[in-house]
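>>> structure here, sequence nowhere to be found:
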């Protein structure tokens, strides 16, 4: 299962008329105007995906800021987007796939094998000189009840994940990666969650270090070298968290490209830090890499 699709391959699929469902996941922490950005310009045929309402349930302290939505809610969204079983799905955003990776992970978790991230996202499409269209959804979405979508019955559990109890012990049996900004990991700042710091035993691994300067993922060999330096090894159970389970999916995509499986902690630090029974530690131990951030 290829995690990435490059813009030349996507353009060729579009030009040749091969069915491709394009999903635009424009979202960033502190910027709730994804739909407005989409309306101003998106890849022709792309359908807008609202991360806050379609890729997450309502925020609550015991589950975090972006808990995974109920399966039936996600299935209704997938049908709205026009996705059928067996479709080739390509997700993108305008921030190095930091938010699109959430959709990639959720579809993979639901059993979709042919879902990809557009490497470099919207910036790579623009850089290649390809045009955009404006306005509202112009993609393959079909009205609810269309019989052609009846085969889109989702399952879940195809991707590994852990809960808070497992996260508490993970550092003793494997490797727990913290995908947030180094400054948030160290507890120097905390803009959104109730306590600053990190889960005991976690290793700092900011998501932005997965990307080259142009927003594309580093080559597999460079990602393997990066994660090996952080302690990732074959046979060592690896799990990832971030602020609310969004950019941790980006880390899991990068690990997948590098050839390493990893589990997601969906509640992430927003869930963890809201429970006073959970310890939070500050400082650079056991390791701190970089200072760029996640959600």
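In hand now; what should we look at? Since the model is a prediction, treat every value here as computed from it, not as a measurement. Residues are numbered from 1 along each chain as shown.
>>> make it CA atoms for all contacts and neighbour counts henceforth
Noted.
>>> list the contacts of residue 264.
Residues in contact with residue 264 (Cα atoms under 8 Å, 6 or more residues apart in numbering) are 160, 161, 162, 239, 240, 241, 245, 248, 249, 252.
>>> can I assume the fourth one sits in a strand?
Meaning residue 239. Yes: under DSSP: H, G, I helix; E, B strand; the rest coil, residue 239 sits within a strand.
>>> show me the strands in the stretch 1-150 of the chain, by range?
With strands called from DSSP state E, counting those that start in this stretch, the stretch 1-150 of the chain shows them at 4-5, 20-24, 47-48, 88-92, 115-118.
>>> Provide the contact partners of the fourth one at residue level.
If I follow you right, that is strand 88-92. 5, 19-26, 83, 100-101, 103-104, 114-119, 121-122.
>>> what's residue 172 in contact with, if anything?
residue 201.
>>> which SS state does it fall under?
Classification of residue 172 by three-state DSSP places it in helix.
>>> from residue 22, how far out is it?
41 Å (Cα to Cα, to the nearest Å).
>>> how far does stretch 263-281 stretch from one end to the other?
One end of stretch 263-281 sits 22 Å from the other (Cα to Cα).
>>> what does stretch 196-209 give?
Start and end residues of stretch 196-209 are separated by 22 Å (Cα to Cα).
>>> what is the burial count for residue 60?
Neighbour count for residue 60, taken as other Cα atoms under 10 Å: 14.
>>> in addition, the following structure is provided for comparison:
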């Protein structure tokens, strides 16, 4: 199981010489080369796109992830600090994917690069590649079949899309609606007015209001996995175990074999 924590710019500055610490800039390569924290290694979250969760698709996803973590020079024991533009979906999805791959120590720079007061550089550091051995943490990833089973076994499913998507007003897939009995999750409560993670109170209060207990392991989904990943991070920081359905509504809302709760329900 991975451990998740938030770190400040001051903490990062004070620990830059720690050889076990690896800064991961989870923005696009174009943004990375416009300026980043010295020594940060770039990981493009676009590599994490997954639109189906059948065995063949998961095998490809795992292969790409293992290749990327090897190229980044990571091991399961690396302490990664993930840096987004802000506390955004790409950085959260990176944190989720690294935890799924078996990395044990994951921190996020709270507020992302927008909170960094220091210099931005445009030169990359060099590092040796490593043969990263992926150890999939199945408790962090739910497939469509897992979600289908959850709907039949009274396991909580959280919908981290907008209210309009939840209510079936709009959709990024062929059908409108939601996964049967899914609970609406207001992801605006994950951040405070300064764009930092809001802490445990807002998250745990919302979880309690919709009937999620610390003993539950809900599955969270959104349109394509990004917003669900940030909900995953927020819940993990609050001590709530969670699984992400990464293909989310892109898969469920497109494939007629999966039942939906109609907009009128």
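Received the coordinates, thanks. Note that this is a predicted model, so its numbers are computed, not measured.
>>> now the contacts of residue 264 of structure 1 as TSV including neighbour count and distance to residue 63 of structure 1?
Putting the contacts of residue 264 of structure 1 into TSV (neighbours: other Cα atoms under 10 Å; distance: Cα to Cα, whole Å) gives the following:
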residue	neighbour count	distance to residue 63 of structure 1
160	12	18
161	15	14
162	17	13
239	26	18
240	28	16
241	32	13
245	28	10
248	34	16
249	30	17
252	26	20
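>>> next step: those restricted to helices.
Among the contacts of residue 264 of structure 1, the members found in helices (DSSP state H) are 248, 249, 252.
>>> for those, which one is nearest residue 53 of structure 1?
Closest approach between these and residue 53 of structure 1, by Cα to Cα: residue 249, at 17.4 Å.
>>> show me what that closest one aligns to in structure 2.
Residue mapping for residue 249 of structure 1 onto structure 2 gives residue 229, with TM-score structural alignment as the criterion.
>>> what's the answer for residue 153 of structure 1, then?
For residue 153 of structure 1, the residue aligned by TM-score structural alignment is residue 133.
>>> residues near residue 93 of structure 1, how many?
Residues near residue 93 of structure 1, counting by other Cα under 10 Å: 28.
>>> my error: substitute residue 16 of structure 1 in the last question.
9.
>>> how about the helices in structure 2?
9-14, 29-34, 55-71, 89-101, 144-153, 163-166, 200-209, 226-237, 248-252.
>>> in structure 1, what range does the shortest one match?
Residues 182-185 of structure 1 are where helix 163-166 of structure 2 aligns, with TM-score structural alignment as the criterion.
>>> the last one now?
Helix 248-252 of structure 2 corresponds to residues 268-272 of structure 1 when matched by TM-score structural alignment.
>>> on that earlier part again, tabulate the strands of the stretch 1-150 of structure 1 (CSV), appending mean neighbour count and distance to residue 108 of structure 1.
Formatted as CSV, the strands of the stretch 1-150 of structure 1 follow (neighbours: other Cα atoms under 10 Å; distance: least, Cα to Cα, whole Å):
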stretch, mean neighbour count, distance to residue 108 of structure 1
strand 4-5, 18, 13
strand 20-24, 25, 15
strand 47-48, 24, 19
strand 88-92, 24, 11
strand 115-118, 27, 7
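>>> need the ones you listed in CSV with distance to residue 211 of structure 1, can you?
Below are the strands of the stretch 1-150 of structure 1 laid out as CSV (distance: least, Cα to Cα, whole Å):
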stretch, distance to residue 211 of structure 1
strand 4-5, 13
strand 20-24, 19
strand 47-48, 24
strand 88-92, 14
strand 115-118, 13
